[in-house]
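Chemist: This is a predicted model, with the sequence first.
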Amino acid sequence: METIQQHEGHVQICFDCAAACEHCATACLQEDHVQMMRDCIRLCRDCADICKMCASLTARDSEFMKQFMVLCAEVCDACANECSKHDHDHCRACAEACRHCADDCRRMSASA
């Protein structure tokens, strides 16, 4: 059984990832060739929303949090893969946050 501290750590990782995704999407909208960033922006927005929901479900110890962690890891992986295609600092930071969150979601879902 997970401890409250482990849940709190996971919640924070999810929120940190959501913040990185929101920052990346906003920064991508400022790029000169914004059309080339379309997939990055879309995935960042999806990932941010899913990470926030995963954090909320984890914080309330929802009976659905394990399934949502699996989905969150999948979306974080997709976002990290897309952001890794771009050389912008915000994309690299987002990809790193997404990988960290995906790894933590997999770890937490395996023990939930």
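Modeler: Here it is on my side, so go on.

Chemist: hey, let's count contacts and neighbours off CA atoms from now on
Modeler: Noted.

Chemist: remind me, longest helix of the protein?
Modeler: Looking across the chain with DSSP state H, the single longest helix is helix 4-29.

Chemist: buried stuff in that helix?
Modeler: 7, 10-25, 27-28 (16 or more other Cα atoms under 10 Å).

Chemist: here's the one I want to compare it with:
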Amino acid sequence: MDFGNFKEKIEACHICAAYCDKCATQCLQEEDVQKMAECIRMDIQCAQICRLAASYMAQDSEYAKDICQLCADICQKCADECAKHSADHCQECANACQQCANACASIAA
């Protein structure tokens, strides 16, 4: 594969990471932060793997497919967790995570 084939998937990863950063930051400002602990934890992990996956795709690494599979799995878990919360930032993050999970799963396939 070449970079052109990864472009949209890389963008999905960067967008997802940004939404996860936003969600984690805003979750920390919620009244019951403890209730948001798992959401925050997943946001942090998801943002990290998304940035890693984007980097491996940009490098056309032989490990890109493996990293993308892991990214898809973590993004799906983060999407599921964020979807449990009614806050707009959680719902936006869930959507971005779902889109990234789908994009990365298509690379891993």
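Modeler: On my side now, so go ahead. Small disclaimer: the values here were computed from a predicted structure and weren't measured.

Chemist: quick revisit: now for the longest helix of the first structure, which elements pack on it?
Modeler: helix 38-59, helix 89-111 (3 or more Cα pairs under 8 Å, 6 or more residues apart in numbering; DSSP states H and E).

Chemist: Give me the mean distance between the helix or strand just after the shortest one and the second structure.
Modeler: Using DSSP states H and E, the next helix or strand after helix 38-59 of the first structure towards the C-terminus is helix 65-83. Compared with the second structure after fitting, helix 65-83 of the first structure deviates on average by 0.4 Å (mean Cα distance after the TM-score superposition for the first structure).

Chemist: Which residue range of the second structure does helix 65-83 of the first structure align onto?
Modeler: Per TM-score structural alignment, the counterpart of helix 65-83 of the first structure in the second structure is residues 64-82.

Chemist: returning to what we had before: any idea how far the longest helix of the first structure is from the chain center?
Modeler: Centre-to-centre, helix 4-29 of the first structure and its host chain are 6 Å apart (Cα atoms, centre = their mean, to the nearest Å).

Chemist: Save the helices and strands packed on helix 4-29 of the first structure as CSV, and put in distance to residue 75 of the first structure and mean neighbour count too.
Modeler: Shown next, in CSV, are those (distance: least, Cα to Cα, whole Å; neighbours: other Cα atoms under 10 Å):
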stretch, distance to residue 75 of the first structure, mean neighbour count
helix 38-59, 6, 22
helix 89-111, 8, 20
